[in-house]
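S.K.: missing the sequence, but the structure's below:
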């Protein structure tokens, strides 16, 4: 039972990582952002990305801006959040 709870939570975190990654890719295609799927994806991922956007400003490159906060957010999710939750679950569930 404990292993099943751990597995479900880790799968959910993996799915959310994929949603974050897809959300980054969708920003390259503005037409997709305007669809119902794009709006749902934005609503699911923006709360997490918003944390990083507050602290990491967009960098001016040529005539536009490059937002590096989603890249940092993905790295933090993969390296710290997932491993931290995994460690916490192991401590709590065992």
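M.R.: It's in. Just so it is clear, the model here is predicted, and its values are computed rather than measured. Residues are numbered from 1 along each chain as shown.
S.K.: only C-alpha atoms for contact and neighbour calcs from this point on.
M.R.: Will do.
S.K.: tell me where the protein has helices.
M.R.: Remark: helices assigned in the chain by DSSP state H are 2-26, 30-33, 36-55, 69-76, 82-93.
S.K.: deepest of those helices, which one?
M.R.: When these are scored by mean count of other Cα atoms under 10 Å, the highest mean neighbour count falls to helix 69-76 (a mean of 17).
S.K.: same for it, what does it pack against?
M.R.: Packing contacts for helix 69-76, counted by 3 or more Cα pairs under 8 Å, 6 or more residues apart in numbering; DSSP states H and E, involve helix 2-26, helix 36-55.
S.K.: so which of these is nearest residue 84?
M.R.: Closest approach to residue 84 among the helices and strands packed on helix 69-76 is made by helix 2-26 (11.2 Å; Cα to Cα).
S.K.: presented hereafter is structure B, for comparison with structure A:
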């Protein structure tokens, strides 16, 4: 059971970084730091959008509108942290520590 939990923790960690990269990329794109007409930049932005938007959209629908501020990535990161802590506690209970 421990290898399964470790694999899930690894996947959660990767998704955590994908969310961070998506937020940073959206800031760079919004402030015109990256060239929006560059095809490579567009591919990266599209890939990050497709990986994060299915998770962000339901949360955005539940949250009140804060204007231009989007806190859905923060909510997702808190949920991921909670899941990680639950998995760590499960792993500790299986290891007998």
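M.R.: Noted; the coordinates are in hand. As the structure is a prediction and not an experimental result, all values here were calculated from the model.
S.K.: quick one: closest of the helices of the first structure to residue 61 of the first structure.
M.R.: helix 69-76 (14.9 Å).
S.K.: rewinding a little: can I get the helices of the first structure in TSV with distance to residue 61 of the first structure?
M.R.: Formatted as TSV, the helices of the first structure follow (distance: least, Cα to Cα, whole Å):
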stretch	distance to residue 61 of the first structure
helix 2-26	18
helix 30-33	19
helix 36-55	17
helix 69-76	15
helix 82-93	32
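S.K.: my read: residue 2 of the first structure touches residue 91, true?
M.R.: No. Using Cα atoms under 8 Å, residue 2 of the first structure makes no contact with residue 91, being 11.4 Å away.
S.K.: which residue lies nearest the spatial centre of the second structure?
M.R.: Centroid check for the second structure by Cα atoms, centre = their mean gives residue 19 as the closest residue, at 3.0 Å.
S.K.: quick one: that residue from residue 5 of the second structure, how far?
M.R.: Noted for residue 19 of the second structure: a distance of 21 Å to residue 5 of the second structure, by Cα to Cα, to the nearest Å.
S.K.: what lies in contact with stretch 39-57 of the first structure?
M.R.: 19-20, 23, 33, 67-70, 72-73 (Cα atoms under 8 Å, 6 or more residues apart in numbering).
S.K.: and that stretch, which stretch of the second structure?
M.R.: Using TM-score structural alignment, stretch 39-57 of the first structure corresponds to residues 46-64 of the second structure.
S.K.: show me the contacts for the residue nearest to the centre of the second structure.
M.R.: Residue 19 of the second structure makes contacts with 48, 52, 73, 77, as judged by Cα under 8 Å, 6+ apart.
S.K.: from residue 91 of the second structure, how far off is the first one?
M.R.: Residue 48 of the second structure sits 30 Å away from residue 91 of the second structure when distances are taken as Cα to Cα.
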